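Colleague: Sequence plus predicted model, see below.
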Amino acid sequence: MPRRLDQAVLADIARGTHHDPHAVLGPHPEGGAVVIRVLRPLADAVEIETLDGTFPAEHEHHGIWSAELPGEEIPDYRVHTTYGDSTSVADDPYRFMPMLGELDLHLIREGRHERLWSVLGANVHRLESVLGEVVGTDFAVWAPNARAVRVVGDFNHWQGATHAMRTLGASGIWELFIPGVAAGTTYKLEILDKNGHWRQKADPMARRTELPPATASVVEESAYEWGDQDWLDRRASSQPHRSAMSVYEVHLGSWRQGLGYVELADQLTAYVTEMGFTHVEFLPVMEHPFGGSWGYQVSGYYAPTSRFGSPDELRYLIDTLHRAGIGVLLDWVPGHFPKDEWALGRFDGTPLYEHPDPLRGEQPDWGTFIFDFGRAEVRNFLVANAVYWLQEFHADGLRVDAVASMLYLDYSREAGQWRPNVHGGRENLDAIAFLQEANATAYRSAPGVVMIAEESTAWPGVTAPTSAGGLGFGLKWNMGWMNDTLRYMGEEPVHRSYHHHTVTFSLMYAFSEHYMLPLSHDEVVHGKGSLVDRFPGDHWQKMATLRALLAYQWTHPGKTLVFMGCEFGQYAEWSEGRSLDWWHLEDRLHDGVRRMLGDLNRLYRDTPPLFERDSDPAGFRWIDADDSRRNTLAFLRMDDAGEPVAVVVNFAGVPHDDYALPLPRAGGWDEVFNTDSESYGGSGVGNLGHVVAAERSMHGFPAVATIRVPPLGAVILRPSA
């Protein structure tokens, strides 16, 4: 006869509020027999099936049924449940051991589980059984302050009492394996907080979600077979700092509206290949509730947004780009997250993922929560997330958004609105340690990737190695170059001579970090207008200025990035709600900019002096930095062997004939690029493809060539073969 259990315990089990339902439900040896208890509310009859036969169960308390099986060995079994004239057969969730091992729990407590998504969230398993294979999903979630956690979804009509999870001790993890739940099942986690309030939450580790504005999580199991091993092998042996990198920044929803991941795989890959870019960078593809945030307010850190298709379809997009020789960078937002009630905020009824101190846990600029970077489990959640995108989606790098907001405790706060660190300073020591760990782990787990910081201050050592006390990023966005350059370009050409130092100042610090030069989405939104519309002059002058700017950007030390639409001079400010203005390409000047940048990309990729020593002062030399009167810059770029290319950029509205250009060697030099080519819509001022430098000392150089420099244009020369 089964032992009598405490009625209060049974009541908790029946309500789904007990912290350890497996202590009552499932199989338990008792007095030389095995007692199996199952929860089947409103059932008319319950039987337990084993290989040895079928055993009737008796109703014990409020839907709890128990059956006594002979012997002490726990058998595999299934449950037959009868409701009226209908009988169903199912495996019992409470007969399975936890899918997380002791090592998993230890690593989670230590904050060191680098494959966290493989044990938390919803993971499909196939288990052997003498009664036949059991297919189901193991649900596991970190909610240390919850009184109870239940899984609700399509499979239980969103009534969670029959699927209460068990707590796994001091780890704060709750777990339950549910047979019969397969990929595609919609679910949420139902959490009972210490105040007795239930709340339904999306799974923080969900790898797929419903289409917004719906907010449930979806069980996901990847079946994708990658075809990019050659790309990964080449990447692993590459040196990003010394390789060509020109990046096309893309918002997937508005590049061409209506395209999903599969359609983008064909159309975007073809376009980027034609344009000659080495990489694309996607604005955040992680799930987010509000499309107008462009993905920067993330609610599902492990789930690609379902707006464009399934996770495997995103894999297909990335794989297609890789097989075409194009790298993929993803925007990553570990700095803050939105306050939506169904998401991460106050997840178990307490500040869990966010810092509990409002002076450190809330971001006033964006109305969001800030992660508690010092908490081991939170740090683990984020570090593993970086690894997840690099390993599971083969991303070639992550661009980390708003790094400054993490580094400074007083970021965007007035006096009295922030709390100093233990040393009395303004640095967020926990965030610093987190960023160092995330970068070090990323590089170790995915050879050849690059971590990129959008960091807008003069924080020292952003790209210095963590072993030297740096943050460990591979590249840093050069916001100083961007701000100074656009300020200069906004001046009328006749006034630029008074601001010449603005456009040359970047070379004072160009080698203090490993830089990327960004003309990003941030520069074409929030009333700033488009990039080209900032420039003075008529239509021809604006397009000529854009061509000159892009040539200057591509030849300046540092990797390059440009936002979609800027490559053909879109006039309208970018909006996520509509496609780019592709009709501009019917205009020869807009199309000329596009074709020019394609040619420039191909020249760049084939010209090591333009990228090999981006971070080395020996790879750059001014020819003339002080020609403010003519608004002209002239400089050399050199590769490892010392082979040079010469660049002359004229930001004046008039050509410079008979321009004396000092050069490092006498003899023939080929004009390999001219932004003023008539084929790009220019005026055709140039040097007929060739000049000769005569021996003559000038500005410390041994030779001088006399060239023509086009108005609002740039030319690139290299020694004749």
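Modeller: That came in fine, so what should we check first? Numbering: from 1, shown residues only.
Colleague: For the rest of this, base every contact and every neighbour count on C-alpha atoms.
Modeller: OK.
Colleague: list the contacts for the closest residue to Arg95 other than its chain neighbours?
Modeller: Residue nearest to Arg95 in three dimensions, not counting chain neighbours: Gly26, with 4.8 Å by C-alpha to C-alpha, 6 or more residues apart in numbering. Contacts here follow C-alpha atoms under 8 Å, 6 or more residues apart in numbering; on that basis Gly26 touches 36-38, 92-95.
Colleague: Near Trp174, how many other residues are there?
Modeller: Using other C-alpha atoms under 10 Å, Trp174 is surrounded by 25 other residues.
Colleague: pretty sure it contacts Leu168?
Modeller: Yes. Between Trp174 and Leu168 a contact is recorded at 6.0 Å, counting by C-alpha atoms under 8 Å.
Colleague: also this one, for the comparison:
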Amino acid sequence: MRRAAPLSDEDRGRLLAGAHHDPHALLGAHPMPGGLLFRALRPGARSVTVVAPGLRATLRAEGDGLFAGVLPLREIPDYRLLVDYGDTTPTVRDPYRFLPALGELDLHLFAEGRHEQLWQALGARVMTHQGVAGTRFTVWAPNARGVRVVGNFNYWDGTGAPMRSLGSSGVWELFLPDLGEGELYKFEIARPDGSKTVRADPMARRTECPPATASVVHASHYQWRDAVWMGRRGARPVHTAPFSVYEVHLPSWRPGLTYRQLAVQLPSYVKDLGFTHVEFMPVAEHPFGGSWGYQVTGFYAPTARMGTPDDFKFLIDALHRAGIGVLMDWVPAHFPRDDWALAEFDGRPLYEPGDPARAAHPDWGTLEFDYGRTEVRNFLVANAVYWCEEFHIDGLRVDAVASMLYLDYSREDGGWTPNVHGGRENLDAVAFLQEMNATVYRRCPGVVTIAEESTAWDGVTRATHHVGPGGFGGLGFGLKWNMGWMHDSLGYVEKEPVHRKYHHGEMTFSMIYAYSENYVLPISHDEVVHGKRALVSKMPGDWWQQRANHRAYLGFMWAHPGKQLLFMGQEFAQGAEWAESHGPDWWLLDPSYEAEADHRGVRDLVRELNRRYAATPALWERDTDPAGFSWIDGDAGEDNVFSFLRHAASGHRPGGSGTGGDGPLISVTNFSPVVRHDYRLGVPGDVPVWREVLNTDAPCFGGSGVANPDPLKTEPVPWNGRRTSIAAVLPPLATIWLLPA
């Protein structure tokens, strides 16, 4: 063996400092005049020996963990390195003998922002490369001087694992042979100022359980069993289908349960209550449980608090096999400033805008994404696709859309910079949302995207290619949370009945704009925390009146145009505010609790609402069609009464069974605590007889038992602008539904 020419001082210094862009040019085996140069960087080793069939040669120590030598060989053999650490002498493959494990097409698509399955290109991926099993590590860090992989496999010392830069892409890569799933890792980044930072992988598909912050090498082995669900989920547009959502904070629904334990209990509970979907509050990894998942650090990893990614798939699979769709809260509006995560990831602003004032989210102490940067937009669009394709998620509820759309969101005058047209719209965010929606709908048939958007932005649920009055194409969402309805209706029911007549318009105003977007009516977690009180506790009066108001409100909500969403605990009238530390007060349903029947009655009502809802096309077929609704009397403010008709798309066939079918439905809500006898309502003349099919005042729900006779006959008495009418009994603080008998 000949002595190798030493590395230049510059190469040696940069290599040992973790600041070299091409360590593969210095390490491994390389042809040279007269033989092959072998060089290895093995910190702490006593000696390094090249071993191959018919070959055993010990390299010369060069100091600082470097070993090198020139062997009289013409071709690079299939060699190993025998490394003597004194107490152990492993024989390992040399990572620096491998070509890049990431293709040019991947880099090209990422550079253009069009890599729709980015998780297959970046991050840690278990694979076979050049016939050898191992793990490929890739990370985007264009401002880094150098990047090294650190993990439990190298005792968190990355000196011997520098990555190479793949040209101008900003991507760094290293294939570590014989390294498999379950290993902990991070990236050690040499920043432009010469300092170092150790970061979790932005593309990690699994993480340690918080408060630990390492990424975990992951390979999924899950075998899905939901082919029937996946095959039919896109058969009917969500706008013309039943859509009743139970919102869940998974860690606190039944505290202490794992994903697999939740898969035993949650599907049966939701199915029993008749909800068509569950919506998970954010499940992507987040360091602080008190953020409820809204400050994400691991956008591609379900939280490890309840198990592995495959365990999470097991839960979704169980829900699908129970016939329940799964929606997920998705948070592309901001990310926290933790110094091991995305903030100034490679030493400079990368995922966030370069202007600190523009990057800072004024409400949450977090950072906003730079939607104008191609690679950042790709990171987020691919993330939306990832949850739908890899985890079979059926819908994404996109959080805080308003904060993304407006440059002046929560900012004072002078604290923001107008767009190129002088406006307040964030044009980059608009383009991102349009691209995200278009991509998800194209790639994932049957998936719905839902915007939590609290302003009057025009065209949130309009197709992206349809330009509105403001000059923007639609954002392309499928549904939008109706925050106005939520705010106004809760404001109304919080009033004492004697005062409600002065606020009647707050309940009818929603119909002025009900068809401007495709709406969801949300009674979400946001409405039952931070001093806002649980839904039943918002209601005035004594305990009986509170529950009656609660039931009447739910009956009104289920009949109102739009889809429904109800947060856990509100289905059984939990009186306390929700807290993530203990979840719903399930003890209220314990038979040993003296008021158990009160709470069980409300839950029984929710079950019956969902059953009737699913069986009555008039309540969902025309949610986005003005022809699906007509007031009977929207001006009965003195009576605190709201009465209206819902119409099915197929019209009415007289002589129905009263079980729903395709006939119209009458909904009447009496938000007064008095019984109203012989209350006349104008009704269609082609329905001779009506039957009460739901009454929130029924004794089985905890009500007083005031009911209508069966049947209710249509009479030739003109009323409410119609030629015929019925004389109904309106129970106190109650909603009734009537169908053709």
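Modeller: Cool, got the structure. Given the structure is predicted, the values throughout are model-derived calculations rather than measurements.
Colleague: re the thing from before, using neighbour counts, trim the contacts of Gly26 of the first structure to the buried set.
Modeller: Neighbour counting with 16 or more other C-alpha atoms under 10 Å marks 36-38, 92-95 as buried within these.
Colleague: Sort out for me which of those are in strands.
Modeller: Per DSSP state E, strands hold the following members of those: 36-38.
Colleague: Can you tell me which of those residues is nearest Val152 of the first structure?
Modeller: Here the nearest of these to Val152 of the first structure, counting by C-alpha to C-alpha, is Val38; it sits at 17.8 Å.
Colleague: separation between the closest one and Arg166 of the first structure?
Modeller: Counting by C-alpha to C-alpha, to the nearest Å, the gap from Val38 of the first structure to Arg166 of the first structure is 15 Å.
Colleague: Please enumerate the helices of the stretch 601-721 of the first structure.
Modeller: Using DSSP state H, counting those that start in this stretch, the stretch 601-721 of the first structure contains no helices.
Colleague: next one: the stretch 51-200 of the second structure
Modeller: With DSSP H, counting those that start in this stretch as the definition, the stretch 51-200 of the second structure shows helices at residue ranges 104-112.
Colleague: Just tell me what Gly276 of the first structure corresponds to in the second structure.
Modeller: The alignment partner of Gly276 of the first structure in the second structure, by TM-score structural alignment, is Gly274.
Colleague: try Gly529 of the first structure
Modeller: Gly529 of the first structure is assigned Arg533 in the second structure as its aligned equivalent, the criterion being TM-score structural alignment.
Colleague: didn't its match look like it was pressed against Asp526?
Modeller: No. In this structure Arg533 of the second structure lies outside contact range of Asp526 using C-alpha under 8 Å: 10.2 Å.
Colleague: Settle it for me: which of those two has more neighbours?
Modeller: More neighbours sit around Arg533 than around the other of Arg533 of the second structure and Asp526, counting by other C-alpha under 10 Å; the figures are 17 against 11.
Colleague: Let me know the secondary structure of that one.
Modeller: Three-state assignment for Arg533 of the second structure (DSSP: H, G, I helix; E, B strand; the rest coil): coil.
Colleague: What sits closest to it if chain neighbours are left out?
Modeller: For Arg533 of the second structure, the nearest residue in space outside its immediate sequence neighbours is Glu577; the separation is 5.3 Å by C-alpha to C-alpha, 6+ apart.
Colleague: what residue of the first structure takes the place of that neighbour?
Modeller: Using TM-score structural alignment as the criterion, Glu577 of the second structure maps onto Glu573 of the first structure.
Colleague: Nearest spatial neighbour of the equivalent of Ala627 of the second structure over in the first structure, chain-adjacent residues omitted?
Modeller: Per TM-score structural alignment, the equivalent position to Ala627 of the second structure in the first structure is Ala618. Excluding its sequence neighbours, the residue lying closest to Ala618 of the first structure (C-alpha to C-alpha, 6+ apart) is Met638, at 7.4 Å.
Colleague: Kindly report the same for Ala190 of the second structure.
Modeller: Residue nearest to Ala190 of the second structure in three dimensions, not counting chain neighbours: Lys196, with 4.6 Å by C-alpha to C-alpha, 6+ apart.
Colleague: what's the counterpart of the one you found in the first structure?
Modeller: For Lys196 of the second structure, the aligned position in the first structure is Trp198, judged by TM-score structural alignment.
Colleague: Give me the contacts around stretch 491-501 of the second structure.
Modeller: The contact list for stretch 491-501 of the second structure (C-alpha under 8 Å, 6+ apart) reads 503-504, 506-507, 538-541, 549, 553, 637-640, 671-673.
Colleague: how about 10 Å then?
Modeller: By C-alpha atoms under 10 Å, 6 or more residues apart in numbering, the list of residues contacting stretch 491-501 of the second structure from outside reads 485, 502-507, 535-541, 546, 549-550, 552-553, 635-641, 671-674, 733.
Colleague: Quick one, which of those residues are buried?
Modeller: Listed as buried from the contacts of stretch 491-501 of the second structure are 485, 503-507, 535-541, 546, 549-550, 552-553, 635, 637, 639-641, 671-673, 733; burial here means 16+ other C-alpha under 10 Å.
Colleague: on that earlier part again, identify the residues contacting the residue nearest to the match of Gly276 of the first structure when sequence neighbours are not counted.
Modeller: Spatial nearest neighbour of Gly274 of the second structure, excluding adjacent residues (C-alpha to C-alpha, 6+ apart): Asn610 at 5.1 Å. Contact analysis of Asn610 of the second structure by C-alpha under 10 Å, 6+ apart lists 242-245, 272-276, 558, 564, 616.
Colleague: any idea how far Asn610 of the second structure is from Phe275 of the second structure?
Modeller: Summarising the geometry, the distance separating Asn610 of the second structure from Phe275 of the second structure, computed by C-alpha to C-alpha, is 6 Å.
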